[in-house]
Structures are given as structure tokens and as C-alpha cells.
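In: Quick one, fold the following:
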Amino acid sequence: MENELSIVIVEEPCLSRNVLVKALGAWGYSCEITEDEDTAWKAALAASAPVLILADWHADFMGCDEFFWRVRSTQALQGVYLLGAVPRGAVGAIRQCISSGADDFVYRPYDLDEVRVRLHLASKIMGLTPGGGVFPD
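Out: Now for the predicted structure:
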């Protein structure tokens, strides 16, 4: 099953990112892996499908709050769905992530069931038609 949503991942290379990308492929999502905000920016602008950006909230290489603000301030990217990946137990991270323009958040390290639910809901919110239930039999 091919999904209508294109996912741009902004995260440093790590095992959890590799596991996530493999799962996304198995679920039918196309994704672009980026390791800096400029590459993510270009990927979002170039995408032909509706875009969801999944960004590591505490990445050392970028200010996620500034990046989210930049996306929200750009007319061409108004339809982008922003999903911040926040560390479990990071005090105030969820509030800061959402206040900076994220539509939703997901915890890191990733729980793949949680990620799948968030992506399904994002697709519905964006007006896409995700086929079947969240967890097909």
C-alpha cells in the first residue's frame, strides 16, 4: 500500500532513525532522510506529495524552534505538518515544541506503534484518505 504522504526526517544518523526509516518503508511511506535544516527545507519545497516533517527536537545541528517558525512563516509550506520528536522525560519539551509551531509530537526513542498512530492521524487532519485502520490485519 502506497501512502499519499511524503515524510522528511530531520535527524542525525542513529540506530533509532534506521529502525524508523525501515518501518516507514514497510508501511508504504516515501521518506527523505536529512541531517540538517537546509536539506530538510529544500526537500519540503521540492516534494510533490503532501509533506510531514519529523524533526528531532533536541538535535545538536539545528534550532528546531527556529526551523519550525521558518516553516510556518513560509507561504509555500503552509500545508506542511510538523511533528516534533521529543525526548521522554525532557521537562517542558512538549510545550516548547508545540508553542514553536509543531502540529503534534512523538516521543524519542520511538515507539513504532505510537509513530504509526500519529502518522495516520496526520494524514486524516491533512485531508488525505489513509486506507483502512491504523493497524491492518
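In: from here on, contacts and neighbour counts on C-alpha atoms
Out: OK.
In: how many other residues sit next to Thr74?
Out: Counted with other CA atoms under 10 Å, the neighbours of Thr74 add up to 10.
In: State the distance from it to Pro50.
Out: According to CA to CA, to the nearest Å, Thr74 and Pro50 sit 15 Å apart.
In: cool, and Gly84?
Out: According to CA to CA, Gly84 and Pro50 sit 17 Å apart.
In: Who has more neighbours out of these two?
Out: Set side by side, Gly84 and Pro50 show more neighbours around Gly84, with 29 against 18, by other CA under 10 Å.
In: neighbours around Ser6, how many?
Out: By other CA under 10 Å, 20 other residues sit near Ser6.
In: list the contacts for it?
Out: Tyr29, Ser30, Cys31, Glu32, Ala47, Ala49, Pro50, Val51, Leu52 (CA atoms under 8 Å, 6 or more residues apart in numbering).
In: Please name the nearest non-neighbouring residue to it.
Out: Val51 (4.9 Å; CA to CA, 6 or more residues apart in numbering).
In: Sort out for me which of the contacts of Ser6 are in strands.
Out: The strands, defined by DSSP state E, take in Ser30, Cys31, Glu32, Val51, Leu52 from the contacts of Ser6.
In: The structure of the following sequence is requested for comparison with the preceding one:
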Amino acid sequence: MKSCLVVDDSKVIRKVARHILETLNFAVAEAEDGRQALTHCESSMPDVILLDWNMPVMSGMEFLRALRGSAAESQPKVVFCTTENDIGHIRAAIAAGADEYVMKPFDRDTLHSKLQIVGLA
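Out: Coordinates of the predicted model:
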């Protein structure tokens, strides 16, 4: 079973994402911010990370740079999931190491499509 870490400061978004991912046969873990996500990745690297942009403590971009700069042997796919929709944000996310980008609000079909693009669905 593939694993996904949902990183979002919104409990509602984490719950919706968990439900969708579980119907796609993913084992799901959650983190409220980038710092919690890094701690999780240090102990158990997921196959894919669904990552929010704007969070307290450590933003999605700060987390992504730390993750991609780490010496971890395996690097997960990262799908940014955010309300930031201008081309500058998308380019910055891809340049920092994101594999794909999905806009909030998202549905099962959209998320499934993005996971297929990164080779995990």
C-alpha cells in the first residue's frame, strides 16, 4: 500500500484529503505544519506528500526546501495543494522541487489525476 502524508493547517482539508486518499488505497498520515511534516519524514518517509503552501511554524515552501535539501535516500513525490494560483507561485513550487500542483478546493477526480501524473495512482 502506498503512503501519503497530508500537510495542512486546516483540520477540514486534512480530513477531506484523508477520505479521498483512503478511497484510492493510500495509507494516510497527517501533519499540521512543515515542522511536524519534517519530523514525520525523518522517522517514516511517505511515497507522496500533499502539501499546503500557507501554514504557521513552517510554510510549505520552507518544508519543501528542507526536504529536498536533506540527505534522505528516497525522496517522495510532492503535490502542492493550495489556493495560491498565480503562475509565479506555481513556478516557485516547481523550482523548489514540487512534482505537481493542485488547486483548492479539489475533488477525488482531480487528486486522482495528479497522483497518476506523478506515477502513484
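In: just checking, what residue in the first structure corresponds to Asp99 of the second structure?
Out: For Asp99 of the second structure, the aligned position in the first structure is Asp103, judged by TM-score structural alignment.
In: Tell me, how many residues neighbour that match?
Out: As a burial measure, Asp103 of the first structure scores 15 neighbours (other CA under 10 Å).
In: same check, this time on Asp60 of the first structure
Out: Using other CA under 10 Å, Asp60 of the first structure has 11 neighbouring residues.
In: what about it, distance to Trp69 of the first structure?
Out: 18 Å.
In: Where do the strands of the second structure begin and end?
Out: Along the second structure, counting by DSSP E, strands occupy 2-7, 26-31, 48-51, 77-82, 100-103.
In: Can I get those in JSON lines including distance to Asp109 of the second structure?
Out: Output for the strands of the second structure, formatted as JSON lines (distance: least, CA to CA, whole Å):
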{"stretch": "strand 2-7", "distance to Asp109 of the second structure": "17"}
{"stretch": "strand 26-31", "distance to Asp109 of the second structure": "15"}
{"stretch": "strand 48-51", "distance to Asp109 of the second structure": "15"}
{"stretch": "strand 77-82", "distance to Asp109 of the second structure": "14"}
{"stretch": "strand 100-103", "distance to Asp109 of the second structure": "11"}
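In: how about the match of Asp99 of the second structure, what does it touch?
Out: Neighbouring residues of Asp103 of the first structure by CA under 8 Å, 6+ apart: Tyr81, Leu82, Leu83.
In: for the aligned partner of the last one in the second structure, what are its contacts?
Out: Leu83 of the first structure maps onto Val79 in the second structure, with residues paired by TM-score structural alignment. Val79 of the second structure makes contact with Val48, Ile49, Leu50, Leu51, Ala98, Asp99, Glu100, Tyr101, Val102, Lys114 under the criterion CA under 8 Å, 6+ apart.
In: One more pass at 7 Å, please.
Out: Residues counted as contacts of Val79 of the second structure (CA atoms under 7 Å, 6 or more residues apart in numbering) are Ile49, Leu50, Leu51, Ala98, Asp99, Glu100, Tyr101, Val102.
In: Name the member of those with the most neighbours.
Out: Within those, neighbour counts (other CA under 10 Å) peak at Leu51, which reaches 29 neighbours.
In: Look up how far Val21 of the first structure lies from Ile33 of the first structure.
Out: With CA to CA as the criterion, Ile33 of the first structure and Val21 of the first structure are 8 Å apart.
In: tell me the contacts of the counterpart of Val51 of the first structure in the second structure?
Out: If you follow Val51 of the first structure across to the second structure using TM-score structural alignment, you land on Asp47. Neighbouring residues of Asp47 of the second structure by CA under 7 Å, 6+ apart: Lys2, Ser3, Cys4, Pro76, Lys77.
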